[in-house]
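no sequence on hand, only this structure:
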């Protein structure tokens, strides 16, 4: 499970930002995870408490937004969800695709008061 290492790096990044911005209390952290990324949201949620223990993020809420795995068909220009359509264009059946989204893993927002 590589998610723990990734979450620890996120925590380190947030702590650096908190110091730079002089934040003393963070209420929530919002992460965006693409449904085609190698990160499993459930595992991120499970390892989050251990990763934030003893840090400025210890009492924060974790919110995860899933970014759909969308592609564009290079034959007919239809935009569609890869997972829902089995990697084939639902319009023309082509598998000649261009990935538009879904591999992301980003810190979207730090909610501090």
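That came through fine. Predicted model only: the values in this text are computed from it and were never measured.

alpha carbons only for contacts and neighbour counts from here, please
Fine.

which residues in this protein form strands?
Counting by DSSP state E, the chain has strands at residues 26-34, 61-67, 70-73, 79-81, 97-101, 105-112.

and the residue positioned nearest the centre of the chain, what does it touch?
The centroid of the chain falls nearest to residue 33 when counting by C-alpha atoms, centre = their mean (1.9 Å). Residues in contact with residue 33 (C-alpha atoms under 8 Å, 6 or more residues apart in numbering) are 39, 41, 64, 65, 66, 67, 102, 103, 104, 105, 106.

then this one, side by side with the first:
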């Protein structure tokens, strides 16, 4: 499970940001994870307590927002959910869409107390 290493890196980045900006108490950490990302939200949630133990984030709440895997049809420009429609445009049945979202993994928000 590579999620633990990824979350440890996120914790270090958040701690660095907090120190540089004078933040001493963080209530919530919000992550955005794309539906096609190589990081699995459930695994991130499971390893989060281990990753924050002994850090300034130890008492924080983790919130994860899963972003959809959106694609744009190259034929008709329709934007659609690629997973729901199995990468086939629901408007014109075109294949080979351009992926426009779904691979993200980012810190969206740090909520300080």
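Happy to help now that I have it. Owing to the predicted nature of the structure, the values given are computational and were not obtained by experimental measurement.

care to give me the TM-score?
The TM-score (TM-score structural alignment, normalised by the length of the first structure) is 0.98; 113 aligned residues with a C-alpha RMSD of 0.6 Å.

rewinding a little: for the strands of the first structure, give me TSV that also has distance to residue 90 of the first structure.
Converted to TSV, these look like this (distance: least, C-alpha to C-alpha, whole Å):
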stretch	distance to residue 90 of the first structure
strand 26-34	21
strand 61-67	20
strand 70-73	9
strand 79-81	8
strand 97-101	12
strand 105-112	27
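
out of these, which is closest to residue 6 of the first structure?
Among these, the nearest to residue 6 of the first structure by C-alpha to C-alpha is strand 105-112 (9.9 Å).

in the second structure, which residue range corresponds to the closest one?
Following TM-score structural alignment, the aligned partner range for strand 105-112 of the first structure in the second structure is 105-112.

so which residues make contact with that stretch?
10, 14, 23-34, 37, 39.

that one vs the first structure, mean deviation?
Compared with the first structure after fitting, stretch 105-112 of the second structure has a mean deviation of 0.3 Å; criterion: mean C-alpha distance after the TM-score superposition for the first structure.

still on that earlier bit, out of the strands of the first structure, which is closest to residue 46 of the first structure?
strand 61-67 (10.5 Å).

tell me what that closest one is packed against?
Using 3 or more C-alpha pairs under 8 Å, 6 or more residues apart in numbering; DSSP states H and E, the elements in contact with strand 61-67 of the first structure are strand 26-34, helix 41-52.

so of the ones you listed, which one's packed in deepest?
strand 26-34 (a mean of 19; mean count of other C-alpha atoms under 10 Å).
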